[in-house]
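*Asks:* Structure, please.
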Amino acid sequence: MFTSNEGGSDGLAEAADERGFFAEPRPTTRKVKAEPPVSPDSDVAHYHGHRERLRSKYRDNGDAALADYELLELLLFRLIPRRDTKPIAKALIARFGTFGGVMGAPISLLQEVKGVGENVALDLKLIASVSQRMLKSEIRKKEVLASWSSVIDYCRAVMAHEAREQFRILFLDKRNVLIADEVQGQGTVDHTPVYPREVVRRALELSSTAIILVHNHPSGDPTPSRADIEMTKTIVETAKPLGIAVHDHIIIGKDGHVSFKGLRLI
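*Replies:* You can find the predicted model right below:
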């Protein structure tokens, strides 16, 4: 899918010549004024210059010089090579709020935007998955507490734009190196069932001596609820006698994140 074919005028012109060759001859009783030749690419030529200017802008100044919709345009150039993608990029940003919101949106919702078909939606999700995999590689086999900003970046990338609550656990070994990253449950827009004994059981199966709890608030506000605080307290109390430490509980929202440890709730 990541190819661009902005030419094709020769092939279309040849096809036009063939149609003229096999056409019935016109009557010669009256003189018909010839229509001016139409370029096969006349309907798209107006944005070719824009595309090149935007590519040059990125090449010379990097992504900091581009607005979110312009960066999205650069991606859509390859995914939709023969259409003006600026209106589509702007419509996507308007619908989902931010560049991250677009990349985190479900395929079904992406396709509700005019100009975005299944293939384009799948390609956008592929790009998002590549980005998430890159962020995850920054914390894999590393001492997690020494790479805290990378942990937050990864959790925000994979959870901030989820439409439903998701409860994730990062399992660490005795050196605080990541053993596993698992989603333990998904719920509704404002609730996820969590079973402390299951959390501890899974930690024991993985020989994990420490865990980091993570969940998202689809509302966007990461402020912990009373239920969040009570659930965390129960997990801490269940895990501690078995030698499993709960380093933190992070709540991810579209507008930021909060740390239970930072709030002194752990």
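*Asks:* When you work out contacts or count neighbours from here on, use the C-alpha atoms and nothing else.
*Replies:* Fine.
*Asks:* Now do stretch 137-153: everything it contacts.
*Replies:* The contact list for stretch 137-153 (CA atoms under 8 Å, 6 or more residues apart in numbering) reads 135, 136, 175, 176, 177, 178, 179.
*Asks:* hmm, try it at 7 Å
*Replies:* With contact meaning CA atoms under 7 Å, 6 or more residues apart in numbering, stretch 137-153 is reached by 175, 176, 177, 178.
*Asks:* Stretch 54-69 now?
*Replies:* Stretch 54-69 is contacted from outside by 89, 90, 93, 99, using CA under 7 Å, 6+ apart.
*Asks:* Relative to residue 209, how far out is the second one?
*Replies:* Translated: residue 90. 47 Å (CA to CA, to the nearest Å).
*Asks:* Which of the contacts of stretch 137-153 fall within strands?
*Replies:* Of these, the ones assigned to strands by DSSP state E are residue 178.
*Asks:* quick one: which of the contacts of stretch 137-153 is most hemmed in?
*Replies:* residue 178 (22 neighbours; other CA atoms under 10 Å).
*Asks:* That one contacts residue 171, correct?
*Replies:* Yes: the pair residue 178 / residue 171 is scored as a contact, 5.9 Å apart, by CA atoms under 7 Å.
*Asks:* Residue 90 and residue 209: which is more packed in?
*Replies:* Using other CA under 10 Å as the criterion, residue 90 and residue 209 rank with residue 209 on top: 20 against 16.
*Asks:* Would you do the same for the sequence below? I want to compare the two.
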Amino acid sequence: MTEDPDNPAPFGGFAEDQQRAHYHGHRDRLRQRFIDGGGAALQDYELLELILFRLLPRRDTKPIAKAMLARFGSFSEALGAPTHLLEEIDGLGPTAVIDLKVIMTAAQRFARDQIPDRPMLSSWAELINYCRSQMAFETHEQFRILFLDKKNKLIADEVQQVGTVDHTPVYPREVIRRSLELSATALILVHNHPSGDTSPSPADVQMTRAIADVATPLGITVHDHIIIGRSGHSSMRALKLF
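*Replies:* A predicted model of the protein is given here:
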């Protein structure tokens, strides 16, 4: 019989009792700490443990959570890591990895749903956090556009193109066409650099200027072009590149 890597067969007899004693009491204590103090009461590996409890009911999840953080560097990077790299973590099988990706997608959807009724430009920190949650850990470049109305509220957030690890083709004509379809009066352009280096390339600058040159006469403002990396970001407006 083949063992499920996510849920291995339990130990028998005395060994099974030892396994239960090893981590079941720990799980109860960790849950209680969360009930008493919320997420702020837990370290990153402990919060990962809580998530993994449900995914891996018959495993000690502490070493798995710590291995994820050691491999990927942070809680967000652990959840956002590519599927094939997560499957390299001892104790994480395909089923658990899919479940982690469902949780990551739910977190992204939650962040997106917080945006529409608030001006996008009211908080720079919220804007950056939102963009990071959506694309910081993608392994290929994405070019997305936040379409805004005259009050700078979000009309739509759309991924326009998905490229390779270091290039995404962008067509200014298509950007403007979609802006007019949505009656957008302002845009925030966003793309990610999977390499982690958020410095704008000459092609990034040229493309941004081309979009702004076409948008401005039509009454559409390009507020910024933000480049997102795993550990930082760059604002082309702040860098005065267009």
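*Asks:* Where is the longest helix in the second structure?
*Replies:* helix 13-37 (DSSP state H).
*Asks:* tell me which residues in that helix are buried?
*Replies:* 19, 20, 23, 24, 27, 30, 31, 34 (16 or more other CA atoms under 10 Å).
*Asks:* The second one matches what in the first structure?
*Replies:* To tie it back to what came earlier, the one meant is residue 20 of the second structure. Taking TM-score structural alignment, residue 20 of the second structure has residue 44 as its aligned residue in the first structure.
*Asks:* Roughly how far does that match sit from residue 155 of the first structure?
*Replies:* 40 Å.
*Asks:* try residue 180 of the first structure
*Replies:* 14 Å.
*Asks:* more crowded one of the two?
*Replies:* residue 155 (22 against 16).
*Asks:* And the helices in the stretch 151-266 of the first structure, which stretches?
*Replies:* Here the stretch 151-266 of the first structure has its helices, by DSSP state H, counting those that start in this stretch, at 196-205, 226-239.
*Asks:* Can you add mean neighbour count and give those helices back as TSV?
*Replies:* TSV is the format used below for these (neighbours: other CA atoms under 10 Å):
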stretch	mean neighbour count
helix 196-205	15
helix 226-239	16
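*Asks:* got these as JSON lines, with distance to residue 217 of the first structure columns?
*Replies:* Formatted as JSON lines, those follow (distance: least, CA to CA, whole Å):
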{"stretch": "helix 196-205", "distance to residue 217 of the first structure": "20"}
{"stretch": "helix 226-239", "distance to residue 217 of the first structure": "11"}
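*Asks:* Tell me which of these approaches residue 115 of the first structure most closely.
*Replies:* Nearest to residue 115 of the first structure, of all these, is helix 226-239, at 40.6 Å by CA to CA.
*Asks:* and that closest one, what other elements does it pack with?
*Replies:* Applying 3 or more CA pairs under 7 Å, 6 or more residues apart in numbering; DSSP states H and E, one finds that helix 226-239 of the first structure contacts helix 196-205.
*Asks:* same thing but at 8 Å, please
*Replies:* helix 196-205, strand 245-253 (3 or more CA pairs under 8 Å, 6 or more residues apart in numbering; DSSP states H and E).
*Asks:* contact partners of that helix?
*Replies:* Contacts for helix 226-239 of the first structure (CA under 8 Å, 6+ apart): 194, 196, 197, 199, 200, 245, 246, 249, 265, 266.
*Asks:* what's the counterpart of the third one in the second structure?
*Replies:* Pairing criterion TM-score structural alignment: the partner of residue 197 of the first structure within the second structure is identified as residue 173.
*Asks:* what's the answer for residue 216 of the first structure, then?
*Replies:* Matched by TM-score structural alignment, residue 216 of the first structure corresponds to residue 192 in the second structure.
*Asks:* just residue 226 of the first structure next, same as before
*Replies:* So, by TM-score structural alignment, residue 226 of the first structure is matched to residue 202.
*Asks:* measure its match to residue 186 of the second structure for me?
*Replies:* For residue 202 of the second structure relative to residue 186 of the second structure (CA to CA), the value is 23 Å.
*Asks:* just residue 204 of the second structure next, same as before
*Replies:* Taken as CA to CA, the span from residue 204 of the second structure to residue 186 of the second structure is 19 Å.
*Asks:* ditto for residue 69 of the second structure
*Replies:* Using CA to CA, which is the criterion applied here, residue 69 of the second structure is 39 Å from residue 186 of the second structure.
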